[in-house]
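**Q** Here's a sequence, model it:
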Amino acid sequence: MKTRTRIAVITAAGIVTVGAFAGTFALASNSPTMFGPGPGPGPGAMTMPRGGPRDGGCLAIPGIADPSGTLTEAQRSGLAANAEEEKLAHDLYAEFANRYDVRIFDRIAASETSHLEAVRTLLSRYGITDPTADQAPGHFTTPAVQATYDRLLAQGAASQDAALQVGKTVETTDISLLRESLNSLTAPDVQRVYGNLLTASQHHLAAFDRWSSR
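**A** All right, here's what the predicted structure looks like:
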């Protein structure tokens, strides 16, 4: 894992990095069995909910069967930052679902709720303070995350197309960070969650692409 840490901050103009994000970052997941044991097909494999990933619908059970491992301080910080990023994605998509009559936002927002629960399970397992605890929708502990949310919300409020573009930006950024985070991660439970979240984030991006092309 790279020693330099970072947190991704997305603005209307693009993506910059500030602060201290520990490189362990997760987003979307699709499967009712995504947190089960074992690699590859079987109990630990991703399974698509009814209707498939076309509209971004994802359901997940936050139970994590894999054993815990060892996290560096950077990875512990990144897990806490990840919780805020999961909440950011959820709160954005939920707000866009209220504004626009397109089911993709409702479905992905629902999946983000399950993803945040999974990350919170990891936070509890590793004794890490949850920065999203008791935070109202649209409110964040970290100023950089709050600023990112405010910018993206304003960008997506311009139009439905702009909101879909925000979704694509969020998912593209998440995919990049997840790939980087998985490079040196050794804790089996965190590996399982992050790996499946990476796959699901790719599904979400594909869904946003389909809606943007309509």
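**Q** rest of the way, CA atoms for contacts and neighbours
**A** Will do.
**Q** What segments of the protein are strands?
**A** 7-11, 14-18 (DSSP state E).
**Q** Residue 34: what's it in contact with?
**A** Residues near residue 34 by Cα atoms under 8 Å, 6 or more residues apart in numbering: 43-47, 60-61, 193, 196.
**Q** Once you drop chain neighbours, what's closest to residue 131?
**A** residue 141 (6.1 Å; Cα to Cα, 6 or more residues apart in numbering).
**Q** Would you confirm that residue 171 contacts residue 203?
**A** No - Residue 171 is beyond contact range of residue 203, at 9.2 Å (criterion: Cα atoms under 8 Å).
**Q** Now the second one, please; I'll put the structures next to each other:
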Amino acid sequence: MKTRTRIAAITAAGIVTVGAFAGTFALANSSPPMFGPGPGPGNGPVTMPRGGPRDGGCLGVPGVVDPSGTLTETQRTALAANAEEEKLAHDLYTEFANRYELQVFDRIAASETTHLEAVRTLLTRYGITDPTANQAPGHFATPAVQATYDQLLAQGSASQDAALQVGKTVETTDISLLRESLNGLTAPDVQRVYGNLLTASQHHLAAFGRWSNR
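**A** Okay, here's the model as predicted:
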């Protein structure tokens, strides 16, 4: 199954299997270790957006400073797909922030902006067409991603609790996709960004869980 189509399939499936995904990955509330290379470029301090993990903030994604490597065609496709997934998360959370008075959506949407910028930097570095370029909020180049966005937006528009559930679905899906994308990856710069995004998604998932239990 193509990566972009799989994103939509996993996300749609996640609507009814969030608990199963969360159990599979057994996410802890403490900060997990970074992925990527050991000491070297890119290992400097990262910043914490206002609010911190408890209120939806996460570890910032530093600039892409690690050396580039080689990507297979499958890995190039996955990088473009991850850009669309980051935009999907950003656009959904922005919509929910406008509908509900929960700071978690506003803060995580801001984080997703940084995440998408990091992925776009990699797309430029590797000469990969950015599928999110010139796409208005809520609009996507890939039909399957568009359908997933529309479905999740409708679900989250039903109530505040439903929107928080969508947030957990999106972050659980991101974790699954990033783990898969890291499999067999050797390019240091992409490893670093994916590792940071994985850590961020774990923080986001924990934050949505905390807000759901209030």
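**Q** Send over the TM-score of the superposed chains.
**A** Overlay of the two chains. TM-score (TM-score structural alignment, normalised by the length of the first structure): 0.82; 192 aligned residues with a Cα RMSD of 2.5 Å.
**Q** what's the closest of the strands of the first structure to residue 145 of the first structure?
**A** strand 7-11 (6.9 Å; Cα to Cα).
**Q** In terms of secondary structure, what does the closest one contact?
**A** strand 14-18, helix 143-156, helix 160-182 (3 or more Cα pairs under 8 Å, 6 or more residues apart in numbering; DSSP states H and E).
**Q** Dump the strands of the first structure into TSV; add mean neighbour count as well.
**A** Shown next, in TSV, are the strands of the first structure (neighbours: other Cα atoms under 10 Å):
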stretch	mean neighbour count
strand 7-11	21
strand 14-18	12
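**Q** Looking at those, which is nearest to residue 107 of the first structure?
**A** Taking the strands of the first structure one by one with Cα to Cα, strand 7-11 is closest: 22.2 Å.
**Q** re the thing from before, how about the strands of the first structure, which one is nearest residue 86 of the first structure?
**A** strand 7-11 (12.4 Å).
**Q** which residues touch the residue nearest to residue 131 of the first structure?
**A** With Cα under 8 Å, 6+ apart, residue 141 of the first structure has these contacts: 131-132, 135.
**Q** most residues in a single helix of the second structure, which one?
**A** helix 73-99 (DSSP state H).
**Q** Pull out the buried positions in that helix.
**A** Neighbour counts using 16 or more other Cα atoms under 10 Å place 75-97 of helix 73-99 of the second structure among the buried residues.
**Q** any idea which of the helices and strands packed on strand 7-11 of the first structure is most buried?
**A** Of those, the one with the most neighbours on average (mean count of other Cα atoms under 10 Å) is helix 160-182, at a mean of 20.
**Q** average gap between that helix and the second structure?
**A** When the second structure is overlaid, helix 160-182 of the first structure sits 0.7 Å from its aligned residues on average, using mean Cα distance after the TM-score superposition for the first structure.
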